[in-house]
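Task: produce atomic coordinates for the following.
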Amino acid sequence: MSKYAPPTFSLSLLHPRYWSVWFGFGLLAIIVNVLPYKVLRAMGFSLGKLSMRYAKGRVHIARRNLELAFPDMPQDEIESIVVQNFKNTGFALFESGITWFWPTWRLKRRLKSVNLDEVIEYGKQGRGVLLCHPHTLNLEISARGFAILGYPGYGVYRPHDNPAYDFIQFWGRTHNGNKLIDRKDVKAMIRTLKQGHRLFYLGDHDYGRNKSVFVPFFAVQDACTTTGANILFSVTDCAMMPVTGFRDQNGFYELNLAPSISDDYPKKDEVAGAAIMNKAYEQVILRQVDQWMWLHKRYKTMQDESQRKGIRYM
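Alright, predicted model coming up:
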């Protein structure tokens, strides 16, 4: 069996040690299917705001990220974004439940799409597309949204340590038409793009200095940035398109593709390529700043190895 084989159901997953996982996801499935969307959103926002009392470390990280990314932003505006970001984070729990457990007809009613013509044309040409999606809090809905509209793709995932959780997560993300590739299975990613499929790529976080360079990301000039996109693009000659699925004030999700950055992306210059990628991510994140994952330490890895990791958050 391949070391990247997807999780499959077995009776061992029904062991009492996993009952809490099954109960939790079962309860989530009931809640998101029984309650109206507006009630779910209100509950999520309340949960997120309440969590600020008990996750003060994460509050500090979100605030510090915004201060580093937007040094000229007034402090009161930063605080407002932090609060809204936590509210959106709380709702993300229910949005994951919506993605995994809602029937297609119900979710489809909340989807809007713009600028899909280019990715459709690439599909007709049989050219693979690297969908460069930032870590938005409603990323799960974006991925399923594309499948619902008839354009399923491949996602990159990290297997969960809990086998029951891993099985449910994998099922939730794939039973709608999408497929998943283990994050370490680079050969499968390359093969997928060469075969003309769409691959979701999340290259906007700090993954450490291995296979990374230091380039600007918002106001921070030396943000540790992965070069994974350069590897995939150089080998497959795929198209590269920034994409988001932000939620508007009325609770609709707009799947929005920015124009391809393929023509400007250099194959042999990892630094220039990473800088172009970050600039593309910046432009789409700015559409809805409060829905990006600011709770992650985006600027933790320092270019100067003598400097302590995470020193910017001290």
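
From now on I want contacts and neighbour counts done on CA atoms only, so please keep to that.
Noted.

I'd assumed Asp204 was in contact with Lys297.
No: under the criterion of C-alpha atoms under 8 Å, Lys297 makes no contact with Asp204, lying 11.3 Å away.

who has more neighbours, these two?
It is Asp204, of Lys297 and Asp204, that has more neighbours when counted by other C-alpha atoms under 10 Å, with 23 against 19.

Over to the nearest residue to that one once chain neighbours are set aside. Which of the three states is it?
Closest residue to Asp204 apart from its sequence neighbours, by C-alpha to C-alpha, 6 or more residues apart in numbering: Pro134 at 5.8 Å. Three-state call for Pro134 (DSSP: H, G, I helix; E, B strand; the rest coil): coil.

again with Pro7
Pro7 - assigned by three-state DSSP - is coil.

next one: Leu93
helix.

got the residue ranges for the helices in the stretch 51-200 of the chain?
With DSSP state H, counting those that start in this stretch as the criterion, the stretch 51-200 of the chain has helices at 56-69, 75-101, 104-108, 117-125, 139-148, 163-174, 186-194.

tell me which residues in the second one are buried?
Buried residues in helix 75-101, counted by 16 or more other C-alpha atoms under 10 Å: 78, 81-101.

got it, and the first one?
Across helix 56-69, burial judged by 16+ other C-alpha under 10 Å covers 58-69.

With the fourth one instead?
By 16+ other C-alpha under 10 Å, the buried positions in helix 117-125 come out as 119, 122-123.

would you turn those residues into JSON lines with distance to Asn162?
Shown next, in JSON lines, are those (distance: C-alpha to C-alpha, whole Å):
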{"residue": "Val119", "distance to Asn162": "36"}
{"residue": "Tyr122", "distance to Asn162": "38"}
{"residue": "Gly123", "distance to Asn162": "36"}
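
Return the member of those nearest to Met302.
Nearest to Met302 among the buried residues of helix 117-125: Val119, at 36.1 Å, using C-alpha to C-alpha.

Now do the same contact list for the closest one.
Val129 (C-alpha atoms under 8 Å, 6 or more residues apart in numbering).

To check against the first, give me the structure of this:
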Amino acid sequence: MTHLPKFSIALLHPRHWFTWAGIGLLWLLVQLPYPVIYRLGCGLGHLAMRFMTRRTRIARRNLELCFPQMSEQEREALVVKNFESVGMGLMETGMAWFWSDKRMSRWMEVTGAGMEPVHTLQAENTGVLLIGIHFLTLEIGARMFGMQAPGIGVYRPNDNPVIDWLQTRGRMRSNKSMIDRKDLKGMIRALKSGEVIWYAPDHDYGPTASVFVPFFAVDDAATTSGTWTLARLSSAAIVPFVPRRKANGKGYELMMLEPECSPPLDDAKTTAAWMNDIIEKCILMAPEQYMWLHRRFKTRPEGVPSRY
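Here you go, the predicted model:
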């Protein structure tokens, strides 16, 4: 596990100055009033859509695959809203890393099942596999949840040492520690000891340890078997949640779903299909805020052509 990182003088090397300048600008922007941050973030998203042409095509293709019943006009409107969320996601990363708990609390509320079920599981020393789907509110969602029930975040170390130091420090403001997503044994140990583990099973992580099951209108989406492995070996409860940005700059909802204490664990495919069904329901609570820019269907069965 990763604990609070120590600052190293090597992080001030001239090759990192551009990164530091960007971080400084982000820090300044998130000091502004939230309604201003909201307008800036949405505007940044519109600008990003003009330059991130490849990601725009991927988002359009994902929506076409997942929602074939949707008209082209509806999908295009969703792509535009999605890129507004991309811009806000950058701002929310700065908010998650730099805002105080007091300021964060002013702009959030817990809805749905609330935190009581999670606190009950913690009191019973039952591990919680927290399903943190890849919404563009991911960073601020982890911060909001951690303020209510600190746990352990699963992450991929960043190649940029400055960003890696900053994101680890930022994420640990409201969590106990971080763990590399490849450390399966570490995750199981933490769950068995009654910890909350933030886990995202909704992306395409490649052919290794994946199974092909339905996801929206796609019949054979490569889906990690990690949920099955973790739940089977740890007996943890599965708790999905949705960090939803309210419309028109009104703040955030931490939408907690009821814990799933007896997930179907017959085999990896059964669990993955069940998990995807829950993920679909979560995405539909805020479809414009989901990370459609990711090539969710890049891994294909052998001999089957690419969808992109």
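
still on that earlier bit, nearest to Pro216 of the first structure, of the buried residues of helix 117-125 of the first structure?
Ranked by distance to Pro216 of the first structure (C-alpha to C-alpha), the buried residues of helix 117-125 of the first structure are led by Val119 at 27.6 Å.

okay, and stretch 205-222 of the first structure goes to which residues in the second structure?
Structural correspondence for stretch 205-222 of the first structure: residues 203-220 of the second structure, per TM-score structural alignment.

what's in contact with the matching stretch?
Contact with stretch 203-220 of the second structure is made by 65-68, 134, 221-226, 268-269, 272-273, 276-277, 280, 294-301, as judged by C-alpha under 8 Å, 6+ apart.

Give the buried residues for it.
By 16+ other C-alpha under 10 Å, the buried positions in stretch 203-220 of the second structure come out as 203-207, 210-216, 218.

Dump those residues to CSV, plus distance to Met147 of the second structure and secondary structure.
Putting these into CSV (distance: C-alpha to C-alpha, whole Å; DSSP: H, G, I helix; E, B strand; the rest coil) gives the following:
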residue, distance to Met147 of the second structure, secondary structure
His203, 26, coil
Asp204, 29, coil
Tyr205, 29, coil
Gly206, 33, coil
Pro207, 35, coil
Ser210, 33, strand
Val211, 34, strand
Phe212, 36, strand
Val213, 35, strand
Pro214, 34, strand
Phe215, 32, strand
Phe216, 32, coil
Val218, 36, strand
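
any chance of the residues you listed in TSV, plus distance to Pro264 of the second structure?
TSV is the format used below for these (distance: C-alpha to C-alpha, whole Å):
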residue	distance to Pro264 of the second structure
His203	20
Asp204	21
Tyr205	22
Gly206	23
Pro207	22
Ser210	17
Val211	15
Phe212	17
Val213	15
Pro214	16
Phe215	17
Phe216	20
Val218	22
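
Just the closest of the residues you listed to Ala247 of the second structure, please.
The shortest approach to Ala247 of the second structure among these belongs to Phe216, at 24.9 Å (C-alpha to C-alpha).

how much space is there between the residue positioned nearest the centre of the first structure and Tyr281 of the first structure?
Of all residues in the first structure, the one closest to the mean position by C-alpha atoms, centre = their mean is His135, 3.3 Å from it. Separation of His135 of the first structure from Tyr281 of the first structure (C-alpha to C-alpha, to the nearest Å) stands at 10 Å.

what do those two both touch?
Between them, His135 of the first structure and Tyr281 share these contacting residues under C-alpha under 8 Å, 6+ apart: Asp204.

Lys56 of the first structure and Val83 of the first structure, how far apart?
Applying C-alpha to C-alpha to Lys56 of the first structure and Val83 of the first structure gives a distance of 12 Å.

swap in Trp171 of the first structure?
Distance from Trp171 of the first structure to Val83 of the first structure, counting by C-alpha to C-alpha: 32 Å.

hang on, the earlier thing: please pick the buried ones from the contacts of stretch 203-220 of the second structure.
Buried, going by 16+ other C-alpha under 10 Å: 65, 134, 221-226, 268-269, 272-273, 276, 295-300, out of the contacts of stretch 203-220 of the second structure.

Among those residues, which lie within helices?
Cross-referencing these against helices under DSSP state H gives 65, 226, 268-269, 272-273, 276.

could I get those residues as JSON lines with distance to Tyr155 of the second structure?
Below are these laid out as JSON lines (distance: C-alpha to C-alpha, whole Å):
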{"residue": "Leu65", "distance to Tyr155 of the second structure": "28"}
{"residue": "Gly226", "distance to Tyr155 of the second structure": "14"}
{"residue": "Ala268", "distance to Tyr155 of the second structure": "22"}
{"residue": "Lys269", "distance to Tyr155 of the second structure": "24"}
{"residue": "Ala272", "distance to Tyr155 of the second structure": "20"}
{"residue": "Ala273", "distance to Tyr155 of the second structure": "23"}
{"residue": "Asn276", "distance to Tyr155 of the second structure": "21"}
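
Quick check: of the residues you listed, which lies closest to Lys246 of the second structure?
Set against Lys246 of the second structure, the nearest of those by C-alpha to C-alpha is Asn276 (24.4 Å).

and that closest one, what pairs with it in the first structure?
Match for Asn276 of the second structure (TM-score structural alignment): Asn278.

Once you drop chain neighbours, what's closest to its match?
Asn278 of the first structure's closest residue in space is Phe217 (C-alpha to C-alpha, 6+ apart), at 5.7 Å.

mind checking how far the one you found is from Met73 of the first structure?
Distance, Phe217 of the first structure to Met73 of the first structure, by C-alpha to C-alpha: 16 Å.

and if you look at Asn115 of the first structure?
Using C-alpha to C-alpha, Asn115 of the first structure is found at 31 Å from Met73 of the first structure.

Likewise for Ile30 of the first structure?
Applying C-alpha to C-alpha to Ile30 of the first structure and Met73 of the first structure gives a distance of 41 Å.

what do you get for Ile81 of the first structure?
In this view, Ile81 of the first structure and Met73 of the first structure are 11 Å apart by C-alpha to C-alpha.

Repeat that for Leu28 of the first structure.
With C-alpha to C-alpha as the criterion, Leu28 of the first structure and Met73 of the first structure are 38 Å apart.

the more surrounded of these two?
Leu28 (19 against 12).

Just the element for that one, please.
Assigned by DSSP states H and E, Leu28 of the first structure falls within helix 19-34.

Against Asn162 of the first structure, how distant is the counterpart of His16 of the second structure in the first structure?
Under the alignment (TM-score structural alignment), His16 of the second structure maps onto Tyr18 of the first structure. Applying C-alpha to C-alpha, the value for Tyr18 of the first structure to Asn162 of the first structure is 8 Å.

swap in Ser262 of the first structure?
Distance, Ser262 of the first structure to Asn162 of the first structure, by C-alpha to C-alpha: 38 Å.

I am finished for the moment; much appreciated.
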